[in-house]
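Student: Got a sequence here, can you build the structure:
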Amino acid sequence: MSEDDARRRDAEDPGHRSLFLIPPAQGGNHEECAYFAGNSLGLQPRATRDELLSDLDSWATLGVEGHMDGGRPWVRYNELLTEPAARLVGALPEETVVMNTLTVNLHLLMVSFYRPRGERTRILIEESAFPSDRYAVRSHVRFHGLDPDLDVVATADPPAYLAAEGDKVALVLLGGVNYLTGELLDIPRITRAGHAAGAKVGWDLAHAAGNVPLELHAWGPDFGAWCTYKYLNSGPGALGGVFVHQRHLDDPSIQRFEGWWSTEPDTRFRMDPVCAPPKSADAWQISNPPVYAMSPVRTSLELFDRVGMTELRARSVRLTAYLESLLDGWCTVVTPRAPERRGCQLSLRVPDADGLSRRLSRAHGVIADSRNPDILRLAPTPLYSTYHDCWRAAEALRKEL
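Tutor: All right, here's what the predicted structure looks like:
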């Protein structure tokens, strides 16, 4: 396919690139880079800087009174994010809260939902789980006096393992979209299998939120957690989101860690000596929210509300299929070919993935990323990637490979 064809497709299917700041190319013949690393760090929306400065102005002009006054009072700032975050992941507002970062949230949720008893002690993860998920679950198993080499089980086929060994599984914790292969797991099916086996089920949605449509309330997992610095474009180290299913929100038997923001907001400043948690996911909060970390998340969620996941998913399918067609026959793609089994990411098996990634950037202005030893990841994100970006990536790969 020609460069002219790519330009024609962009004219017909333009996306929302103008809403983002595109980094300059470090090499090649184009002014802007072709950016395929939104699965690691999304690009900055143009609105983020002005919105963040507006929130900073409240501190400058109001001081401590900014907690109660100004356009967006800090004391309830976190509530501005709840409904758009809930819409993004298909949850009820009371099931959703934006707080902390991803692995911190997974730890807090495992306090509640990993409760080993008797022979039901195992945590089930996917075979190529992200390392930090492995570290987190192994530490919880050790915390309970168990052996992580025995009680953390990685499998390539969760439903089959649950059918055979489910009576020994306390928690299923899987990545919704696998970080390495880009495969979209069958979240509702695996959730049903986990519950049928008597286990709790949670999902790490770091590579799913903002990438694929989610219906967490309807699918019924016990919990989920996600970050907002990848497809949600909220900046490096940005706050994460948490889902706790409605059926758990009024259950006094669930253990949680508590702090200043775990108690009912309407009575928080009575300074009562005992926490009175609300019947919502807000009860899993601990400290008061970092307003200036929440500001870019709010800006991003407003953008997703405006564009909508239905439109983004449809364009994502088109873009990724186009990139795949450019690579067909001469590149090894390890991501499933069926659109319903993947998000936007394509993972390629290549020699010297790290070196190739550097050459793509320095010689061609194409930013991808690598995972040792032999996986190159390309994520044409539907908000700002273009068909011409895809054409540039394929041409650069041809020259380098």
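
Student: going forward, measure contacts between C-alpha atoms and count neighbours the same way
Tutor: Will do.

Student: Okay, buried residues for stretch 291-301 please.
Tutor: 291, 293, 294, 295, 296, 297, 298, 299, 300, 301 (16 or more other C-alpha atoms under 10 Å).

Student: Check the gap between the last one and residue 313 for me.
Tutor: To tie it back to what came earlier, the one meant is residue 301. As judged by C-alpha to C-alpha, to the nearest Å, residue 301 and residue 313 stand 16 Å apart.

Student: counting contacts, what elements does the helix or strand where residue 224 lies pack onto?
Tutor: If you go by DSSP states H and E, residue 224 is part of strand 223-226. In this structure, strand 223-226 packs against helix 102-113, strand 200-204, strand 240-244, with contacts taken as 3 or more C-alpha pairs under 8 Å, 6 or more residues apart in numbering; DSSP states H and E.

Student: Please give the structure of this sequence too, so both can be compared:
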Amino acid sequence: MASPNPIDPLAMPGAGAGAASASFEAATYRKVSWRLLPLLLICYLVAYLDRVNVGFAKLQMAQALHLSDAVYGLGAGIFFLGYFLFEIPSNLILHRVGARLWVARIMVSWGVISILTMFVTTPAMFYTMRFLLGLAEAGFFPGIILYLTYWYPAHRRGRMTTWFMTAVALSGVIGGPVSGYILKTFDGTNGWQGWQWLFLLEGLPSVLAGVLVFFLLDDRISKASWLSTEEKQLLERNIGAEDAGKEDMPLGTVLSSGRVWLMSAIYLSFVMGLYGVSFWLPTIIKATGVKDPFQIGLLAAIPFAAAVVAMLVVARSADKYRERRWHVAIPGLAGALGLVLSVGWAHNTTLAMAALTLATAGIITALPLFWSLPTAFLAGAGAAAGIAMVNSIGNLAGFLSPYAVGWLKQTTGANDTGMYMLAAFMVLGAVLALSVPARLVDK
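Tutor: Below you'll find the model as predicted:
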């Protein structure tokens, strides 16, 4: 990769550490970011695509396999039960054996399972493969959040987490048109339906990315051969200074910590909105009158493209002012407003897309900045367990949200009630975020 120029967006201003100049520190973190962030972003992009491409597969899969909205919602959400069960053990293993080996294992196994989903023929098989996909992927996201704490102090980590999580939005920008194109173009090729090709062609990149991780990712600063001795000392000194003010809780203390449970409740509220939109966005767009799968894919990319811009702008502001709570709450409230407006404008494609864009941008912007809250006070094995606990409990919303939206849609015959429910959770998450003491997280 070519060396970045001095105005690289990954470079961030910061105070000098010891004898190191501010310019040396900025250059060092720029070097680290260009080494780590592109690979991690690609990994999460293909991971998230494999997790939510079932939303596009549904456009053909539901009819082919005779899946009701409730059955689809349960299958989409059951992924998170497997995810929940193995999340904390997986993150503790990563902390012990290192990110390189464990993340590579995660990615290869989930890629294989995603590919095998193309062969399901019954609801029971659909449920089973989604559950196994959750087991395979458990530990990836909280593992990367933990991994970033090994390299970046808090005042730099907010933006790095956001860059990493732009993969969620980019998966929508890229995945929507690509998924729509696969459904339309490959349908019938080799005797397979478009949704089967979707799982095959979007599962293979995960396997390849896992191989890259094994050869390219360094577990810790000390193992990075591409850093000089002076650069390693600077990075380790900054991390050591921050960790001195954190709490390395035993596992039992983490599981009973009121702070960790509060973080879990905030994250669950926001994830309710995220997966309600992610799994149902193609269906909602189709309900406005758009029928062509490729056009649905193109329209689905718009909200996620807007989310990329919003994420980076708000994250830059949060790191500049070292303020976290309002930077989490305001996007959450904007997401709630967008969800409510999408109901009233449901029969006008242009207005509905405007509302869904506001909703998606608000929801996705709140999520990476949320992670600056728990990582501000957790360290060591306590961070591994605490981050995994927050993520696993929060991702139960990934089970509850699509199933609840599907059940409400099937019961009422419309998306209205489901969107109102998701909006209420977004408001709850924003209120809970503001209840966190500023002294605990604003660093």
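
Student: TM-score them against each other, please.
Tutor: Laid over one another, the chains give 0.25 as their TM-score (TM-score structural alignment, normalised by the length of structure 1), with 172 aligned residues with a C-alpha RMSD of 7.0 Å.

Student: Figure out which of the helices and strands packed on strand 223-226 of structure 1 is closest to residue 353 of structure 1.
Tutor: strand 200-204 (25.6 Å; C-alpha to C-alpha).

Student: which is the next helix or strand following the closest one?
Tutor: helix 216-219.

Student: Go through that next one and flag the buried ones.
Tutor: 216, 217, 219.

Student: now the helices for the stretch 251-400 of structure 2?
Tutor: Taking DSSP state H, counting those that start in this stretch as the criterion, the stretch 251-400 of structure 2 carries its helices at 251-256, 258-287, 293-321, 325-344, 349-370, 380-394, 396-412.

Student: Now render the buried residues of stretch 291-301 of structure 1 as JSON lines, adding secondary structure and distance to residue 83 of structure 1.
Tutor: Listed next are those as JSON lines, based on DSSP: H, G, I helix; E, B strand; the rest coil; distance: C-alpha to C-alpha, whole Å:
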{"residue": "291", "secondary structure": "helix", "distance to residue 83 of structure 1": "17"}
{"residue": "293", "secondary structure": "helix", "distance to residue 83 of structure 1": "18"}
{"residue": "294", "secondary structure": "helix", "distance to residue 83 of structure 1": "14"}
{"residue": "295", "secondary structure": "helix", "distance to residue 83 of structure 1": "15"}
{"residue": "296", "secondary structure": "helix", "distance to residue 83 of structure 1": "16"}
{"residue": "297", "secondary structure": "helix", "distance to residue 83 of structure 1": "13"}
{"residue": "298", "secondary structure": "helix", "distance to residue 83 of structure 1": "11"}
{"residue": "299", "secondary structure": "helix", "distance to residue 83 of structure 1": "13"}
{"residue": "300", "secondary structure": "helix", "distance to residue 83 of structure 1": "13"}
{"residue": "301", "secondary structure": "helix", "distance to residue 83 of structure 1": "9"}
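
Student: and which of the residues you listed is nearest residue 80 of structure 1?
Tutor: Sorting those by how near they are to residue 80 of structure 1, with C-alpha to C-alpha, puts residue 298 at the top with 7.1 Å.

Student: To what extent is residue 162 of structure 2 buried, counted in neighbours?
Tutor: Summarising burial for residue 162 of structure 2: neighbours were counted as other C-alpha atoms under 10 Å, giving 28.

Student: How about it, nearest residue that isn't a chain neighbour?
Tutor: Distances taken as C-alpha to C-alpha, 6 or more residues apart in numbering put residue 368 closest to residue 162 of structure 2, at 5.1 Å, once the chain neighbours are dropped.

Student: contacting residues around the one you found?
Tutor: For residue 368 of structure 2, the contact set (C-alpha atoms under 8 Å, 6 or more residues apart in numbering) comprises 158, 161, 162, 165.

Student: among those, who's most crowded?
Tutor: Highest neighbour count within the contacts of residue 368 of structure 2, by other C-alpha under 10 Å: residue 162, with 28 neighbours.
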